[in-house]
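S.K.: just coords:
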């Protein structure tokens, strides 16, 4: 009986050692993957910052005005002037929403009327 207990204890110790080794290895792999992903994220954030800087550089108003005037014959683009913008009070009122008061003014089509639809 005592030898069976010793053998079972030894097998349990071997199993727990094997499990601990496997978990340790899996943890190291996960840490390496997390570090790789962190480095990838850093590189991508830097690339996004460079793209934003390039976009801001290319969208300078003076540069766009030069391009618009240089390509006027082909594109017909004009420079925007402050007088071309309207104030909020000058905008027309929006049209009334037909669904604001429920289903009034909305046509309900039945299955029999489907052949009448375009």
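M.R.: Good, I have the coordinates. This structure is a prediction, so every number in the text was calculated from the model and none was measured.
S.K.: make it CA atoms for all contacts and neighbour counts henceforth
M.R.: Will do.
S.K.: where exactly do the strands run in the chain?
M.R.: Assigned strands in the chain: none (criterion: DSSP state E).
S.K.: here comes the other one, which I'd like you to weigh against the first:
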């Protein structure tokens, strides 16, 4: 009597595990497709970034910028960089540190130069 019951329980356990493995296989395949999609998107983003960097380098060519500055001089007033346009670091005026308020003043008139009290 106990043996057929064990066969049924074992068969149901095997079928349950097979169903679970089947579901996990499909979830894994779906995640693999998602990862492939992400890799494709990352590749596209890298390609766009390479294109934008190349375009930025093309637009920032020194000869092109010089021509644009000369063309728009009246409107922008841009001048070419020259060594005279830069200042010397010694001419920079740094702000002075804040002077803290005197919180506990000492009366120095009553102290003699030798360290003793003035007899006055």
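M.R.: Thanks, I have the structure now. It should be emphasised that the depicted structure is a prediction, and the values quoted were computed from it without experimental measurement.
S.K.: Distance check, the most centrally placed residue in the first structure against residue 61 of the first structure.
M.R.: For the first structure, the residue lying nearest the average C-alpha position, counting by Cα atoms, centre = their mean, turns out to be residue 48 (13.3 Å). Plainly put, residue 48 of the first structure is 22 Å away from residue 61 of the first structure if you go by Cα to Cα, to the nearest Å.
S.K.: same deal with residue 43 of the first structure?
M.R.: As judged by Cα to Cα, residue 43 of the first structure and residue 61 of the first structure stand 30 Å apart.
S.K.: ditto for residue 96 of the first structure
M.R.: Going from residue 96 of the first structure to residue 61 of the first structure by Cα to Cα gives 38 Å.
S.K.: These two - which one has more neighbours?
M.R.: The residue with more neighbours, out of residue 96 of the first structure and residue 61 and counting by other Cα atoms under 10 Å, is residue 61; that gives 13 against 7.
S.K.: gap between the more buried one and residue 78 of the first structure?
M.R.: Using Cα to Cα, residue 61 of the first structure is found at 12 Å from residue 78 of the first structure.
S.K.: what's the answer for residue 41 of the first structure, then?
M.R.: Here the criterion is Cα to Cα. By it, residue 41 of the first structure lies 41 Å from residue 78 of the first structure.
S.K.: how far away is residue 9 of the first structure from residue 29 of the first structure?
M.R.: When distances are taken as Cα to Cα, residue 9 of the first structure and residue 29 of the first structure turn out to be 30 Å apart.
S.K.: count of neighbours near residue 69 of the first structure?
M.R.: Around residue 69 of the first structure sit 14 other residues, with neighbours defined as other Cα under 10 Å.
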